[in-house]
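Undergrad: no sequence for this one, just the structure:
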């Protein structure tokens, strides 16, 4: 029975912080593989302009091409929009009934998890796995969520995709895998101010 971590996001663009989080999830020893799910249109970001799905998918493949036990998935592209996590989990559990799934989150996502669509039903379907920032305070997170959460040791990087989109040149060298940086330059992504 395989144990699979699900790590979703818009990855616009994928950066080294995402890679480090994936490494921390895998290093926990709690999962056999991590599936990185590219979200076409996150429900909470419908008003934001998004880089083309294929570009984001290609960057993910480049970023994780040397990583073991990772799989880049575009299944949410073919599911009804918006891309609700519960819908994706139901789809995967129907496809892989013998697998156990964990929902992998950053600590910032845990803080807002109670606002997710039908979050209580997500908790019924799978356990949360959260990369924990040193000294994090989880006092604002409901007990019903914490009871279904496993915290994983992690040393976070202080970078976000938003910062890279807004100032790609200054952040690229430090915070992007080389292949992703080259892809962005080759395809003239993030050249206009957002």
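TA: Received the coordinates, thanks. Since the model is a prediction, treat every value here as computed from it, not as a measurement. Residues are numbered from 1 along each chain as shown.
Undergrad: Please count neighbours and contacts with C-alpha atoms only from this point.
TA: Noted.
Undergrad: in this protein, which spans are helices?
TA: With DSSP state H as the criterion, the chain has helices at 16-27, 53-63, 85-95, 107-111, 119-125, 143-146, 161-166, 168-175, 178-186.
Undergrad: Distance check, the closest residue to residue 119 other than its chain neighbours against residue 51.
TA: Leaving aside its chain neighbours, residue 119 sits nearest to residue 113 (6.8 Å; criterion: Cα to Cα, 6 or more residues apart in numbering). As judged by Cα to Cα, to the nearest Å, residue 113 and residue 51 stand 25 Å apart.
Undergrad: Equivalent analysis for residue 177, please.
TA: When distance is defined by Cα to Cα, residue 177 is 18 Å away from residue 51.
Undergrad: For these two, indicate the residue with more neighbours.
TA: Neighbour comparison, residue 177 and residue 51: the larger count goes to residue 177, with 19 against 16 (by other Cα atoms under 10 Å).
Undergrad: for that one, what are its contacts?
TA: 15, 16, 63 (Cα atoms under 8 Å, 6 or more residues apart in numbering).
Undergrad: Can I get the buried part of the residues you listed as one PyMOL selection?
TA: Those of the contacts of residue 177 that meet the burial criterion (16 or more other Cα atoms under 10 Å) are gathered into one PyMOL selection, given here:
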select buried, resi 15+16+63
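Undergrad: List the contacts of the nearest residue to residue 75 once chain neighbours are set aside.
TA: Using Cα to Cα, 6+ apart and skipping the chain neighbours, the partner closest in space to residue 75 is residue 37 (7.3 Å). The neighbours of residue 37, taking Cα under 8 Å, 6+ apart as the test, are 6, 7, 8, 9, 72, 73, 74, 75, 76.
Undergrad: Near the fourth one, how many other residues are there?
TA: Other residues within reach of residue 9 by the criterion other Cα under 10 Å amount to 15.
Undergrad: Do I have it right that it meets residue 38?
TA: Yes: using Cα atoms under 8 Å as the test, residue 9 is close enough to residue 38 to be in contact (5.6 Å).
Undergrad: What is the neighbour count of the residue found closest to residue 102 once you drop the neighbours it is linked to in the chain?
TA: Leaving aside its chain neighbours, residue 102 sits nearest to residue 5 (4.7 Å; criterion: Cα to Cα, 6+ apart). A total of 27 residues lie near residue 5 under the criterion other Cα under 10 Å.
Undergrad: Structure two is appended below for comparative analysis:
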């Protein structure tokens, strides 16, 4: 049975940090594939700051097309909004009964996991793979020794989509922080310039 890691994000835009983490997770854990789940609306983010769903999905396709074990997913586009992770997990598990699904998240998200809708059910039925974040420090909470939480010693990448959007707005060269085809797409579409 394939073990699929679900890496949720608005990917506004997807950048090299996302790819480094996804690739490390699939190469250095027991995950067989990573699905980059493009989130149409994160309940904790303002919707008006997001590019249209199809543009963010297109960028994830462009960024992952050369990675055999990393796939884009628009599964949440067809679910009621705003959506919650527990709903997506139930839907995707029902749709793909021959796969095992796990969550991938940064240590910063682990700190707030107890605020997620039905987080207890998530931890009962799904494994969570956590990558470190320098700015957040070590999580010392109720999840420290949880049997479903697996810390992966992934490279620490301090690149953010917010930083990239701001750099583009300020007319800075951020080409090294983006997969080339994503940078080209953003440049040709004049995204994030205002």
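TA: It's in. Just so it is clear, the model here is predicted, and its values are computed rather than measured.
Undergrad: So after superposing, what's the score?
TA: Laid over one another, the chains give 0.91 as their TM-score (TM-score structural alignment, normalised by the length of structure 1), with 191 aligned residues with a Cα RMSD of 1.8 Å.
Undergrad: Residue 157 of structure 2 corresponds to which position in structure 1?
TA: Residue pairing (TM-score structural alignment): residue 157 of structure 2 is matched to residue 157 of structure 1.
Undergrad: Please determine how far the residue lying closest to that match once chain neighbours are set aside is located from residue 126 of structure 1.
TA: Closest residue in space to residue 157 of structure 1, ignoring its immediate chain neighbours: residue 17 at 5.3 Å, by Cα to Cα, 6+ apart. Using Cα to Cα, one obtains 24 Å as the distance from residue 17 of structure 1 to residue 126 of structure 1.
Undergrad: contacting residues around the match of residue 157 of structure 2?
TA: With contacts defined as Cα under 8 Å, 6+ apart, the neighbours of residue 157 of structure 1 are 16, 17, 20.
Undergrad: I'd say the first one and residue 176 touch.
TA: If I follow you right, that is residue 16 of structure 1. Yes: between residue 16 of structure 1 and residue 176 there is a contact at 5.4 Å, judged by Cα under 8 Å.
Undergrad: which residues touch the residue sitting furthest away from the middle of structure 2?
TA: Seen from the C-alpha centroid of structure 2, the residue lying at the greatest distance (Cα atoms, centre = their mean) is residue 171, 26.2 Å away. For residue 171 of structure 2, the residues meeting the contact criterion (Cα under 8 Å, 6+ apart) are residue 193.
Undergrad: and the closest residue to residue 154 of structure 2 other than its chain neighbours, how many residues sit next to it?
TA: Leaving out its chain neighbours, the residue that sits closest to residue 154 of structure 2 by Cα to Cα, 6+ apart is residue 131, at 5.7 Å. Neighbour count of residue 131 of structure 2, defined by other Cα under 10 Å: 24.
Undergrad: Tell me how far residue 113 of structure 1 lies from residue 79 of structure 1.
TA: For residue 113 of structure 1, the distance to residue 79 of structure 1 equals 22 Å [Cα to Cα].
Undergrad: out of these two, which sits in the busier spot?
TA: Shown here are residue 113 of structure 1 and residue 79; by other Cα under 10 Å, residue 113 has more neighbours (17 against 14).
Undergrad: hang on, the earlier thing: closest one of the contacts of residue 157 of structure 1 to residue 57 of structure 1?
TA: residue 16 (15.7 Å; Cα to Cα).
Undergrad: Tell me which residues touch that closest one, please.
TA: By Cα under 8 Å, 6+ apart, residue 16 of structure 1 lies in contact with 157, 175, 176, 177.
Undergrad: ok, and those residues in structure 2?
TA: Mapping these onto structure 2 (both residues aligned by TM-score structural alignment, their matches' Cα atoms under 8 Å) leaves 175, 176, 177 still in contact.
Undergrad: List the contacts of the second one.
TA: Right, residue 176 of structure 1. Residues in contact with residue 176 of structure 1 (Cα under 8 Å, 6+ apart) are 14, 15, 16.
Undergrad: can you list these in a markdown table and add distance to residue 24 of structure 1?
TA: Converted to a markdown table, the contacts of residue 176 of structure 1 look like this (distance: Cα to Cα, whole Å):
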| residue | distance to residue 24 of structure 1 |
| --- | --- |
| 14 | 16 |
| 15 | 15 |
| 16 | 12 |
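Undergrad: Out of those residues, flag the one nearest to residue 186 of structure 1.
TA: Among the contacts of residue 176 of structure 1, and counting by Cα to Cα, the member closest to residue 186 of structure 1 is residue 14, at 16.0 Å.
Undergrad: Tell me which residues touch the closest one, please.
TA: Applying Cα under 8 Å, 6+ apart to residue 14 of structure 1 gives the contacts 56, 59, 60, 63, 161, 176, 180.
Undergrad: Closest one of those residues to residue 99 of structure 1?
TA: Sorting these by distance to residue 99 of structure 1 puts residue 60 at the head of the list, at 23.6 Å, by Cα to Cα.
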